[in-house]
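Undergrad: Got a predicted structure plus its sequence, pasted below:
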Amino acid sequence: MVIVGDHESILIPQLDRARQSTGRLRGIRLFHTHIGSSPLSREDVMDMVFLRLDSIALLNIDEQGDPDKFQWAHLLPPNPKNDPYLIHEPVPWTHVDFDFAKTVDSLEKELDRSQASIETGSQSGRCLLISVGQAPRKVLENSLSELADLAETAGLQVAGTMIQRVARVNPRFIVGKGKLSELEVMALQHNASILVFDQELTPTQLRNIASITERKVIDRTQLILDIFAQHATSKGGRLQVEMAQLKYTLPRLVKQDRALSRLTGGIGGRGPGETKLELDRRKIRDRIKKIKDDLQNLRKHRQNTRSKRQQEDIPVVSLVGYTNAGKSTLLNTLTHSDILSEDKLFATLDPTSRRLRFPKDKEVILTDTVGFIKDLPKDLQEAFMATLEELSQAHVLVHVADSSHPDLEQQVQAVENILEQLGLQEKTIILALNKWDRLDDQTRTLVSNTYPMGIPISALRRNSLTDLVQSIENHLT
């Protein structure tokens, strides 16, 4: 293939017929000229990285139009220095003595060898996690750790992470082109086909990144939506997930091209809403309106159920808290139930209610609700209002917190913020400090001083719940 450019640049056409696997090199070497003595440029190297070229070579042309210096570069397999590529020094063109085919063959074998040693236990794919922001590095690291839990819950295998602190977030790509090139090489070296960003990407950022990388690009919101899509079991839950997916997709809907095809389907695009992802805006809006009507009917049905409870004069106690804090486990232990409780984020999406009889022959309805999470997408909050309305009817809220979690304070604050947004801050709230048995004496003292009104419990041990049950009973009398 011969491409003619001008004195400033050449335009590389689409390479659709070339090798497509994101875990392999493209099978194409680019050989081009520079007029004058300028070396391989940053743009040259970026083209090599994002197009996964076997190599890029440069021949300088002198003032008389004769060949002068020769230089070339190629990507590198994983190495101790984490160098993404190697740029060879320029040499006189008459002294070029490289076996390009042999070098590329060796490079491919090294990449294959490194990838063969990678465990591919996840059918959904391997991913890189990226966090970009102005917050202190420790904050970004903790947030990225939570993103890793989300990715694992979604069925992804984390191949690597990248954190970049910036004074100002890049409005076009969220990170600079240089960091994107590092990500691309890291993805190639670790056989990762998905880039997951901890921050919510704007439609522009999502399209721009997807247009220059062969990887699938998703953000934290898409990941959460995907988990909800996997776990929603009831009609209401499925409707809520679908509406949130459609609202997220609507501003990101563009003409069907290779970029969009990498934004839809699989992780971040599955579940009840995936068949709607490529519909036009009008159809999506019509579908959202229909879902809103269905959810309104669901609210009416649940309101009738709550009215019957009120007629029976049975008080309601709702369990709230950060996702994976142990709410379902607590409900099971208190009521001798066996609802799903897993060590995963968002294992519970649909509200579950059980009757609980107190020692003094008093009955209450104990309700388990969807777990909260920091930076919960606004559309997701709106979509799950039908679920969270259960909380407005509760007489007492039991805030279950994982006292052993390193981000306990941030998680407690996140739950309190969401309760305030829902207008529930005035309700009676009991703080249950779960997983107390995992704390050492020093940490217990620290947590007790921080939350003097908190009640230590271990949701798995019924004998540790006496004080909590007594506190609930006292608030209901």
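TA: Done, it's in. Numbering: from 1, shown residues only.
Undergrad: all contacts plus neighbour counts: C-alpha atoms, from now on.
TA: OK.
Undergrad: neighbours around residue 443, how many?
TA: Per other Cα atoms under 10 Å, the neighbour tally for residue 443 reads 14.
Undergrad: roughly how far apart are it and residue 354?
TA: As judged by Cα to Cα, to the nearest Å, residue 443 and residue 354 stand 33 Å apart.
Undergrad: ok, residue 393 touching residue 316?
TA: Yes. Contact criterion Cα atoms under 8 Å: residue 393 and residue 316 qualify, at 7.1 Å.
Undergrad: ok, those two, which is more surrounded?
TA: Just comparing residue 393 and residue 316: by other Cα under 10 Å the higher neighbour count belongs to residue 316, 26 against 16.
Undergrad: That one and residue 392 touch, don't they?
TA: No. Using Cα under 8 Å, residue 316 makes no contact with residue 392, being 10.0 Å away.
Undergrad: all strands of the stretch 201-350 of the chain, in order?
TA: Here the stretch 201-350 of the chain has its strands, by DSSP state E, counting those that start in this stretch, at 216-219, 316-321.
Undergrad: For my notes, please list those strands in a markdown table and give distance to residue 423 for each entry.
TA: Formatted as a markdown table, the strands of the stretch 201-350 of the chain follow (distance: least, Cα to Cα, whole Å):
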| stretch | distance to residue 423 |
| --- | --- |
| strand 216-219 | 29 |
| strand 316-321 | 14 |
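Undergrad: put this beside the first:
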Amino acid sequence: MTAAFSEDHEDQPINGDLDLAERQALRRVAGLSTELHDVTEVEYRALRLERVVLIGVWTEGTVRQAENSLRELALLAETAGSQVLEGLMQRRSTPDPATYVGSGKAAELSDIVIATGADTVICDGELTPGQLRQLEEIVKVKVIDRTALILDIFAQHARSREGKAQVELAQLSYLLPRLRGWGGNLSRQVGGRAAGGVGIGGRGPGETKIELDRRRIRTRMAKLRRQLAGMTTARDTKRAERRRRKVPSVAIAGYTNAGKSSLLNRLTGAGVLVEDALFATLDPTVRRAITPSGRGFTLTDTVGFVRHLPHQLVEAFRSTLEEVSDADLILHVVDGSEADPEAQIDAVREVLREIGADTVPELVVINKADAADPLAVAGLRRREPRSVVVSARTGAGVEELLTVIEQDLPGLEHTVQVLVPYDRGDVVARVHEQGEVVTQEHTAEGTAMHARVPVSLVAELEEYITTTA
């Protein structure tokens, strides 16, 4: 079942054809089991948690990268409430088109499932409907893939009405092509009560049970899209109002559990839920923050990303993710204590490209500096020259981060002192509308204002300026 891998292979990526021994190996990944040894604890825990075996296919990169991916899958499974019994992976050039790990290894996986008493197999990849069905027939227990697992976690964590609708839409999009039945369910024709109580009008020309289920799913998806369109209007209105007032927008993006919410709390005192768990934040939070010189801007906490983030989720959460693509600056938060932060950075940027946010200016924030290896942090800074090292927990580096944010905020390049006559109220209104007023005082000669304004407004204010910078 297992095969010894020499240390020389651990950091070598796959090149060319694989050796027979390597292709036939089903390698155990150490340190993944969360099974308790106390018999009574296991018995009680089995009532509450699904007992799962993880399986992955290592197609590229090094052993360490492949094992990190499976360890992340274990964290996802535990976040969903599962008990990880075993973690296995097979080295192949490509996943088997029929059974994901190859028919022989699938049979071995079935033996492992029986030996461990598992009731679920989780695959580290997205399975086709055919792979899912055939692998389930071999192992004789429920099989889910990485996408279904992430969707389940999102469903558990969604709190707002919009978040729940987005997750349900993503789940239905994933389920629709994978809908299947057994025996007569595939071909049974329905009408009357089985057709939803609509009688002859809903029967159709021999509509089968599975066709009826598909139609109901499509109807529900259409309804959810209409609901989300209505919810998007309110978010767009607020965003347009901020743009009208020329309030700069900064979005916090990054890998899940990188410390984005902790950083938001440190910068704004928002009091957002902080939890050491994957995808603790699903609903975006917008708070006002202030730079060291007193300039205001909005800070938006967004949902975390992950490797191979399901396409269905990206589509369903598109209205939420627009907070990132419409921002003036992205704070890309990275967990400096993570084993492979470079891979996480690449995964986040892949999603940013997918939502059209790759053109927004980006500042990398290396978080958890208090727990990170200084050498690893130094390596990250060399890889990402535009970066700041902080600790959201201790507050170290936050002042430097605010200073850099202020330098990167667009517009309002000029600070002016103006004295506007009382008969030019239109000029005062324009300063309030297009700029940011720091102080305002009514004097005998007129309205004295200290404000930051865009370059386009400086010429209009020139005759009233007393000081400029």
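TA: All right, it came through fine. If you're wondering where the values come from, they're calculated on a predicted model, not measured in any experiment.
Undergrad: TM-score, when you put one on top of the other?
TA: Put the two chains on top of each other and the TM-score (TM-score structural alignment, normalised by the length of structure 2) is 0.70; 350 aligned residues with a Cα RMSD of 2.4 Å.
Undergrad: ok, back up a step: what's the most buried one of the strands of the stretch 201-350 of structure 1?
TA: strand 316-321 (a mean of 27; mean count of other Cα atoms under 10 Å).
Undergrad: Check which helices and strands that strand sits against.
TA: Strand 316-321 of structure 1 sits against helix 327-335, strand 363-368, strand 396-402, with contacts defined as 3 or more Cα pairs under 8 Å, 6 or more residues apart in numbering; DSSP states H and E.
Undergrad: which one of these is the most hemmed in?
TA: Buried most deeply of those, by mean count of other Cα under 10 Å, is strand 396-402, with a mean of 25.
Undergrad: just checking, what packs against it?
TA: Under the contact definition 3+ Cα pairs under 8 Å, 6+ apart, strand 396-402 of structure 1 sits against strand 316-321, helix 408-421, strand 428-434, helix 466-476.
Undergrad: Out of the ones you listed, the one nearest residue 43 of structure 1 is which?
TA: If you check each of these against residue 43 of structure 1 by Cα to Cα, helix 408-421 wins as the nearest, at 42.3 Å.
Undergrad: what's that closest one in contact with?
TA: Residues from elsewhere that reach helix 408-421 of structure 1 (Cα atoms under 8 Å, 6 or more residues apart in numbering): 321, 322, 372, 373, 374, 401, 402, 425.
Undergrad: Return the distance of residue 348 of structure 2 relative to residue 110 of structure 2.
TA: Distance, residue 348 of structure 2 to residue 110 of structure 2, using Cα to Cα: 35 Å.
Undergrad: Comparing those two, which residue is more hemmed in?
TA: residue 348 (24 against 20).
Undergrad: counterpart of that one in structure 1?
TA: Matched by TM-score structural alignment, residue 348 of structure 2 corresponds to residue 415 in structure 1.
Undergrad: quick one, helices of the stretch 251-400 of structure 1?
TA: Secondary structure of the stretch 251-400 of structure 1 (DSSP state H, counting those that start in this stretch): helices located at 258-261, 281-312, 327-335, 378-383, 385-392.
Undergrad: Point out the other elements, helices or strands, that the first one touches.
TA: Looking back up the chat, that one is helix 258-261 of structure 1. Using 3+ Cα pairs under 8 Å, 6+ apart: helix 258-261 of structure 1 touches helix 203-212.
Undergrad: swap the cut-off to 10 Å and go again
TA: If you count contacts as 3 or more Cα pairs under 10 Å, 6 or more residues apart in numbering; DSSP states H and E, helix 258-261 of structure 1 packs onto helix 203-212, strand 216-219.
Undergrad: what residues do residue 393 and residue 316 of structure 1 have in common as contacts?
TA: Here residue 393 of structure 1 and residue 316 share the contacting residues 306, 310, scored by Cα atoms under 10 Å, 6 or more residues apart in numbering.
Undergrad: which residue packs closest to the residue nearest the centre of structure 2, ignoring adjacent ones?
TA: The centre of structure 2 sits closest to residue 305, judged by Cα atoms, centre = their mean, with a distance of 2.4 Å. Nearest in space to residue 305 of structure 2, with sequence neighbours left out and distances taken as Cα to Cα, 6 or more residues apart in numbering, is residue 255 at 4.6 Å.
Undergrad: what do we get in structure 1 for the one you found?
TA: By TM-score structural alignment, residue 255 of structure 2 lines up with residue 322.
Undergrad: Ok, residue 311 of structure 2 next?
TA: Match for residue 311 of structure 2 (TM-score structural alignment): residue 378.
Undergrad: count of residues packed around that match?
TA: 11.
Undergrad: mind listing what the residue nearest to residue 305 of structure 2 touches?
TA: 278-279, 303-307, 332-335, 341, 344-349.
Undergrad: Please name the nearest non-neighbouring residue to the residue mapped onto residue 447 of structure 1 from structure 2.
TA: Taking TM-score structural alignment, the alignment pairs residue 447 of structure 1 with residue 380 from structure 2. Spatial nearest neighbour of residue 380 of structure 2, chain neighbours left out: residue 342 (7.7 Å); criterion: Cα to Cα, 6+ apart.
Undergrad: what's the helix or strand harbouring residue 86 of structure 1 aligned against in structure 2?
TA: Assigned by DSSP states H and E, residue 86 of structure 1 belongs to strand 85-87. Aligned using TM-score structural alignment, strand 85-87 of structure 1 spans no residues in structure 2.
Undergrad: And for stretch 141-153 of structure 1?
TA: Against structure 2, stretch 141-153 of structure 1 falls on residues 67-79 (TM-score structural alignment).
Undergrad: again, but for stretch 203-219 of structure 1
TA: With TM-score structural alignment applied, stretch 203-219 of structure 1 matches the range 129-145 in structure 2.
Undergrad: If we go by neighbour counts, what in the matching stretch is buried?
TA: Buried residues in stretch 129-145 of structure 2, counting neighbours by 16 or more other Cα atoms under 10 Å, are found at 131, 132, 133, 134, 135, 136, 139, 141, 142, 143, 144, 145.
Undergrad: neighbours around the closest residue to residue 303 of structure 2 other than its chain neighbours, how many?
TA: Leaving aside its chain neighbours, residue 303 of structure 2 sits nearest to residue 282 (4.8 Å; criterion: Cα to Cα, 6+ apart). Neighbourhood size, residue 282 of structure 2 [other Cα under 10 Å]: 21.
Undergrad: Counting neighbours, what do you get for the corresponding residue of structure 1 for residue 219 of structure 2?
TA: By TM-score structural alignment, residue 219 of structure 2 lines up with residue 286 in structure 1. By other Cα under 10 Å, 11 other residues sit near residue 286 of structure 1.
Undergrad: how close does residue 286 of structure 1 sit to residue 381 of structure 1?
TA: Residue 286 of structure 1 is 21 Å from residue 381 of structure 1, where distance means Cα to Cα.
Undergrad: This completes my enquiry, with thanks.
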